[in-house]
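J.: predicted coordinates and the sequence they were generated for:
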Amino acid sequence: MSDENVGDSSGEEESLHEKHRKEKKDLLAEIQKIRHSVPKNDKKKKKEAQEQIAKLENELKDRHERELAEFKGNSISSGADQELTGKMGNLDVGNTGETKESAEVAKRRKQMAKNQKRRDKKSEKNKERDAMLKQQELDNLSGKRHLETQKIKQLLAARNLKIHEIASDGNCLYNAISHQMKNEKVTNESLRRQTSDHMKGNADEFLPFLTKLDTGDCYTPEEYEYYCDAIANTSTWGGHLEIQAISKILKCRIEIIQAEGAPIILGEDHNNSNGPIVLAYHRHAFGLGEHYNSVEPKSEIDAENL
């Protein structure tokens, strides 16, 4: 294999490792989201959450190992192809029978065919998965997610508001609030940092409400410190405690519209130019649970389309 090809392979492998590191970071955020969604004293839900977390971790680990093995197999195959081409250029095959080189060629061709078969099988699985996802989207029209969204839209319409979609990447709470604080230049990053600092500086207000899924015990000071660091440095999902902190940081009233039950209001004593902020809370938006969307005023076009 040439030095140029070695360099390309090394770069591709580093890209694969970088992808794996990002996916591990995203999984950490998803795990935090699952933990936040479990009621404090619901042992059954805690057990189910632990099993779900273990499954997600094992699936990610297995997939990373499989992708790395496939990458190394393909790299070897590519190098073998180039070496094979060079050897075939110098191959002298007589009529007396198969030479040692031709036997090696046949062996490598067989390996290449095997690799291609594996890639074809993976492609077929991806097609099946896509078909299942499309069917799931159709099923969702009569499912909890669709019905919940329709209910929230009705509640917002009564206030002449509509949903402003926020990406479900773990930053939904912070981006939803940032969307409504444009004039204050509040960003996801700055809001996460302020939330982390506020919760660290007021641990007595928040620490008693954080418990471990497996035991139900409160976080230790060290675990609480790690929790706050994750708020600032990862895309971990934010929930009620973070909203409570943000309300105090921004000195504004935050109202959460939900399909089931009355709106939740935090910071009722704040009534200034920074509020109120209105969020749409979706319990069934995605497979792993909760999601926050922002809202915005309905336009004349929206009203005509009703």
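T.: Thanks, I have the structure now. Numbering: from 1, shown residues only.
J.: only C-alpha atoms for contact and neighbour calcs from this point on.
T.: Will do.
J.: helices of the stretch 201-306 of the chain, residue ranges please.
T.: Using DSSP state H, counting those that start in this stretch, the helices assigned to the stretch 201-306 of the chain run over residues 203-206, 221-233, 240-250, 300-304.
J.: in the last one, what counts as buried?
T.: Burial within helix 300-304, assessed by neighbour count using 16 or more other CA atoms under 10 Å, is assigned to no residue.
J.: ok, now the second one?
T.: Residues of helix 221-233 classed as buried: 224-225, 227-232 (neighbour count, 16+ other CA under 10 Å).
J.: next, the angle helix 240-250 makes with it.
T.: Going by axes from the mean of the first three to the mean of the last three CA atoms, to 10 degrees, helix 221-233 is angled at 70 degrees with respect to helix 240-250.
J.: now do residue 111: how many residues are near it, please.
T.: Neighbour count of residue 111, defined by other CA atoms under 10 Å: 15.
J.: quick check: chain neighbours aside, which residue is closest to it?
T.: Nearest in space to residue 111, with sequence neighbours left out and distances taken as CA to CA, 6 or more residues apart in numbering, is residue 77 at 7.9 Å.
J.: quick one: residues contacting the residue nearest to residue 251 when sequence neighbours are not counted.
T.: Distances taken as CA to CA, 6+ apart put residue 270 closest to residue 251, at 5.8 Å, once the chain neighbours are dropped. Counting by CA atoms under 8 Å, 6 or more residues apart in numbering, residue 270 touches 251-253.
J.: got those residues as JSON lines, with neighbour count and distance to residue 55 columns?
T.: Shown next, in JSON lines, are these (neighbours: other CA atoms under 10 Å; distance: CA to CA, whole Å):
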{"residue": "251", "neighbour count": "19", "distance to residue 55": "41"}
{"residue": "252", "neighbour count": "21", "distance to residue 55": "40"}
{"residue": "253", "neighbour count": "22", "distance to residue 55": "39"}
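J.: which one of the residues you listed is nearest residue 133?
T.: Nearest to residue 133, judged by CA to CA, of these is residue 253 at 38.9 Å.
J.: pretty sure that closest one contacts residue 276?
T.: Yes. Counting by CA atoms under 8 Å, residue 276 is a contact partner of residue 253 at 4.7 Å.
J.: A further structure is provided below for comparison with the first:
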Amino acid sequence: MEDRQSERQRMARRHYREKKELQARIQAMKNSVSKSDKKRRKQLLLDVARLEAEMEQKHRQELEKFRESFANNSNVETVTEDLAKMDLENQPPSLSRAQRRRERRMALERERQERIAGAGMEEPLAGFRRDEEEKLSVILGAKNLEMKDIPADGHCMYRAIQDQLMFSVTVESLRGRTADYMQKHIDDFLPFFSDPETGDARSRDDFLSYCDNIVRNASWGGQLELRALSHVLQTPIEVIQADSPVVVIGEEYSKKPLVLVYLRYACSLGEHYNSVKPLEERAVAGAAPRLF
């Protein structure tokens, strides 16, 4: 059992690092190509799609090999597949670490904005946001949906889930039920609980502190919480992204999926979740869909 947990921990951490490294590489590629160079931008999109597809295939093959090695443990299969194919960042486990990380994010963002202003690169960054919105508009339009804005207040993932539910529930209740499920099923989540900056594994006590902070603080939600919520609600959760395949968590449930949109460039401090709503009649009739 320990050998199996160690192996899946190593694989999950390596997949996480590889995805981060690929995103950094893609970012550098985008920065190197002018928005006005349509030919190179078109080739860039093809190259990005190829790189992401190659990594996705590589990780999928490794996951399949892992599942074959431990075919008798279906719970390991489900959690491993759902978590390893996503790259949706989580908040650190303790309040002090959370505060330090948020401060680092804000400091890095200020430095980045200063560099951008000095180098006259406002347009490329705005271009990333436009590219993301344009891609999401196409993806959502094909599903007869459009984005519904959710406040960027640290609760965005829970508020997006709340918006999708057909019954009334508070964000506090969703956070409490999420933390309770994760604490009761700690062995399912602990192997995937690692430092988002270093990939190092964290302790059981760190995980329990992390769960406490889900309830006590406006900590950001990510893949662990989404997996827990799919079990709590016994409902699939579909996460739509601009540059990655749609991810469905909780495919074992037969209810209509809750649909969230995951954005990388919408907010100055990083990632964000929005909800969705049916496409307005004017957009369905032919007008350009509106992004919120």
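T.: Happy to help now that I have it. Bear in mind that the values here come from a model prediction, so they are computed numbers and not experimental data.
J.: any idea what the TM-score comes out to?
T.: The TM-score (TM-score structural alignment, normalised by the length of structure 2) is 0.57; 189 aligned residues with a CA RMSD of 3.3 Å.
J.: all strands for structure 1, in order.
T.: 161-164, 254-258, 264-266, 277-286, 289-297 (DSSP state E).
J.: quick one: the first one aligns where in structure 2?
T.: Residues 145-148 of structure 2 are where strand 161-164 of structure 1 lands when matched by TM-score structural alignment.
J.: ditto for the last one
T.: Alignment note (TM-score structural alignment): strand 289-297 of structure 1 is matched to residues 270-278 of structure 2.
J.: kindly report the same for the third one.
T.: Under TM-score structural alignment, the alignment places strand 264-266 of structure 1 onto residues 247-249 of structure 2.
J.: after superposition, how close is that stretch to structure 1?
T.: Stretch 247-249 of structure 2 differs from its equivalent in structure 1 by a mean of 0.7 Å after superposition (mean CA distance after the TM-score superposition for structure 1).
J.: what do you get for stretch 225-232 of structure 2?
T.: Averaged out, stretch 225-232 of structure 2 is 0.6 Å away (mean CA distance after the TM-score superposition for structure 1).
J.: about what we covered before: which other residues reach the match of strand 264-266 of structure 1?
T.: By CA under 8 Å, 6+ apart, stretch 247-249 of structure 2 touches 82, 85-86, 226-227, 230, 236-240.
J.: let's go with 10 Å and repeat that
T.: 78-79, 81-83, 85-86, 223, 226-231, 235-241, 257-259 (CA atoms under 10 Å, 6 or more residues apart in numbering).
J.: if I look at residue 70 of structure 1, how far off is residue 216 of structure 1?
T.: From residue 70 of structure 1 across to residue 216 of structure 1, the span is 41 Å (CA to CA, to the nearest Å).
J.: trace residue 31 of structure 2 over to structure 1, please.
T.: Aligned partner of residue 31 of structure 2 by TM-score structural alignment: none.
J.: burial count for the closest residue in space to residue 31 of structure 2 that isn't next to it in sequence?
T.: In this structure, residue 31 of structure 2 finds its nearest non-sequential neighbour in residue 124, 7.1 Å apart by CA to CA, 6+ apart. Counted with other CA under 10 Å, residues neighbouring residue 124 of structure 2 total 17.
J.: was I right about residue 124 of structure 2 contacting residue 41?
T.: No. When contacts are counted by CA atoms under 10 Å, residue 124 of structure 2 is not listed as touching residue 41 (11.9 Å).
J.: wait, isn't the residue nearest to residue 111 of structure 1 in contact with residue 9?
T.: No. Applying CA under 10 Å, one finds residue 77 of structure 1 not in contact with residue 9, separated by 11.8 Å.
J.: what do those two both touch?
T.: Jointly contacting residue 77 of structure 1 and residue 9 under the rule CA under 10 Å, 6+ apart are residue 71.
J.: possible to save the helices of the stretch 201-306 of structure 1 as JSON lines with distance to residue 82 of structure 1?
T.: Shown next, in JSON lines, are these (distance: least, CA to CA, whole Å):
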{"stretch": "helix 203-206", "distance to residue 82 of structure 1": "61"}
{"stretch": "helix 221-233", "distance to residue 82 of structure 1": "45"}
{"stretch": "helix 240-250", "distance to residue 82 of structure 1": "56"}
{"stretch": "helix 300-304", "distance to residue 82 of structure 1": "61"}
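J.: to residue 126 of structure 1, which of those helices lies closest?
T.: helix 221-233 (32.9 Å).
J.: packing partners for the closest one?
T.: Counting contacts by 3 or more CA pairs under 10 Å, 6 or more residues apart in numbering; DSSP states H and E, helix 221-233 of structure 1 is packed against helix 3-36, helix 188-201, helix 203-206.
J.: sorry, back to before: closest one to residue 103 of structure 1 among the strands of structure 1?
T.: strand 277-286 (54.2 Å).
J.: which strands and helices sit next to the closest one?
T.: Looks like strand 277-286 of structure 1 contacts helix 144-157, strand 161-164, helix 172-179, strand 254-258, strand 264-266, strand 289-297 (3+ CA pairs under 10 Å, 6+ apart).
J.: which residues of the stretch 1-150 of structure 2 fall in helices?
T.: Counting by DSSP H, counting those that start in this stretch, the helices of the stretch 1-150 of structure 2 are 2-31, 38-69, 74-84, 95-119, 122-142.
J.: how about a markdown table for these, with distance to residue 180 of structure 2 added?
T.: Below are the helices of the stretch 1-150 of structure 2 laid out as a markdown table (distance: least, CA to CA, whole Å):
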| stretch | distance to residue 180 of structure 2 |
| --- | --- |
| helix 2-31 | 22 |
| helix 38-69 | 28 |
| helix 74-84 | 17 |
| helix 95-119 | 18 |
| helix 122-142 | 33 |
